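Give me a model of this one.
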Amino acid sequence: MTTRLPAAVLWDMDGTLVDTEPYWMAAEEELVGSFGGTWTHDDALQLVGSGLWESAAVFQQHGVDLDADTIVARLTERVQQQLNEFGVPWRPGARELLEALREASVPMALVTMSIRSMADDVIRQIPFAAFDAIVTGDSVENAKPHPEPYLLAAALLGVDIVDCVAFEDSPTGVASAAASGAVTVGVPNILSLDDAPATVLWSGLEGRSAADVAALTDLRKASA
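Predicted coordinates for the structure are as follows:
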């Protein structure tokens, strides 16, 4: 078995590195409720992993009488307030695996559909320079599940996407990473990935090492 590390590791943020989905769901419920509408947990689940501007159209359908940019700004501001109040809820093992890969000199990119200011808030909580490139929802034309975010990340790093490993927690994100050609690791959080096109499923990141990530390079042919 090869032990060669991937050319790069590409990370989703919300739900994969940090468990911020409850923050987003609370912000969504508050927003829709402020316009007299009802927003259920099932409604929120339908948007997990989606782009913010694509999600804005759904909120408008639920009675939010604001333009898309204002919706995105209000949701992001509310989530950032919760981050400041309650802290960044890292998923178990996430920071440790980031640090192990950084110590192994593996290039890494953050690939999130949150906007840049939100990503920066989370990145500031990491006590080392974790990412060599950052792709956010306001830097792409096509949000996940389109492959553009992951293809852009690989281009920014100067590597071939098929030599990369991507970590995702949602069906939408897995679809994006898999369509790009990356070896795609599904790490389920609040949604099942049983039917998602992940190359492999991990139950979590806790206890995982750079060697575990290196072993994934054997799965490249299967993901092509």
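
From here on, just use CA atoms for contacts and neighbour counts.
Will do.

Beyond the strand or helix carrying T172, next helix or strand please.
Secondary structure from DSSP states H and E places T172 in helix 171-180. Once the chain leaves helix 171-180, the next helix or strand it forms, by DSSP H and E, is strand 183-186.

Counting by contacts, list what the helix or strand that comes right after that following strand packs against.
Downstream of strand 183-186, the first helix or strand assigned by DSSP H and E is strand 200-201. Secondary-structure packing of strand 200-201 (3 or more Cα pairs under 8 Å, 6 or more residues apart in numbering; DSSP states H and E): strand 183-186.

what packs against the strand it packs on?
So strand 183-186, by 3+ Cα pairs under 8 Å, 6+ apart, packs with strand 164-168, helix 171-180, strand 200-201, helix 220-223.

quick one, which of the ones you listed is packed in tightest?
strand 164-168 (a mean of 28; mean count of other Cα atoms under 10 Å).

before we go on, could you also do this sequence so I can check it against the first one:
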Amino acid sequence: MGAVTTTSSADSRPSAVLWDMDGTLIDTEPYWMAAETELVESYGGTWTHEQALQLIGAGLLDSAKVFQAAGVDLEEQAIVDRLTDSVADALRTKGVPFRPGARELLADLRAAGIRTALVTMSLRRMASDVVDLIDFEAFDLVVAGDDVALPKPHPEPYLRAAELLGVDIEDTVAIEDSRTGVTAGVASGAVTIAVPNLIPLDGLGAHVIWESLATRTAEDVIAVHARHTAEVAR
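Below is the predicted model:
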């Protein structure tokens, strides 16, 4: 009879939890959609809710090409800057709209001694503004859209975060709300938790789908990672 290998709770803890920002940590999607609508309409075009949904989680420079096709007569970087400024202004004036349970889970992970990183396709200056508005030390590092050559759904943002943290990507957990984000997390090798916001996330290979972060704790994240670790070991 073969020896039975067991995994201790300490071994099953993830080395880090990697958070998406827009739509996962904070509910900025309505801010982005309002900024997009104002931008396109200022050039005489129309922008629908369905079009806005297609850009959730996309890289900003890739999105800029879509706005150019919709009639926005600006260079790509100028489009990115205008949208970012609009959303950043909304955050400053309206506050940081955390997704239900997100702030509590983030704080619980920190209290449990689990490292965290913010992995977002927003510009670093906007990500820094958001981090500065959180009333505790929330992240060990930030990887933003202008820090990588290839945006989500490419795995580079998550691989970069793991590299900077000095951990194995397969020993991390990624939390995402978009199709591009979940695709990036899964492709990177991170244990990926999908938390749908405005769009369904079925069929993308997420290791688990949570309908909300409300009431979720660090122990829940550890359990997802431990379960995946055990499955791989088997």
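
Need the counterpart of T16 of structure 1 in structure 2.
By TM-score structural alignment, T16 of structure 1 lines up with T24 in structure 2.

Where is the longest helix in structure 2?
Longest helix of structure 2, by residue count under DSSP state H: helix 76-94.

So what's the residue count around the closest residue to A178 of structure 1 other than its chain neighbours?
Distances taken as Cα to Cα, 6 or more residues apart in numbering put T184 closest to A178 of structure 1, at 5.7 Å, once the chain neighbours are dropped. Residues near T184 of structure 1, counting by other Cα atoms under 10 Å, number 29.

gap between T184 of structure 1 and D194 of structure 1?
13 Å (Cα to Cα, to the nearest Å).

V213 of structure 1 too?
The gap separating V213 of structure 1 from D194 of structure 1 is 21 Å, by Cα to Cα.

Kindly report the same for S114 of structure 1.
S114 of structure 1 sits at a distance of 25 Å from D194 of structure 1 (criterion: Cα to Cα).

Those two: which is more packed in?
S114 (24 against 11).

Make sure that one is actually in contact with V135.
No - the criterion here is Cα atoms under 8 Å, and S114 of structure 1 misses it with V135 at 9.2 Å.

rewinding a little: I'd like the helices and strands packed on strand 183-186 of structure 1 as TSV, with distance to L66 of structure 1 appended.
Below are those laid out as TSV (distance: least, Cα to Cα, whole Å):
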stretch	distance to L66 of structure 1
strand 164-168	30
helix 171-180	25
strand 200-201	39
helix 220-223	41
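
Any idea how many residues pack against the counterpart of L118 of structure 2 in structure 1?
Aligned counterpart of L118 of structure 2 in structure 1: L110 (TM-score structural alignment). Per other Cα under 10 Å, the neighbour tally for L110 of structure 1 reads 25.

isn't L110 of structure 1 right up against D12?
Yes - counting by Cα under 8 Å, L110 of structure 1 does reach D12; the two are 6.0 Å apart.

Now do the strands in structure 2.
When assigned using DSSP state E, the strands of structure 2 occupy the ranges 16-19, 115-119, 141-143, 172-176, 191-194, 208-209.

For burial, what's the neighbour tally of T24 of structure 2?
As a burial measure, T24 of structure 2 scores 25 neighbours (other Cα under 10 Å).

That should have said R110 of structure 2, apologies.
If we define neighbours as other Cα under 10 Å, then R110 of structure 2 has 19 of them.
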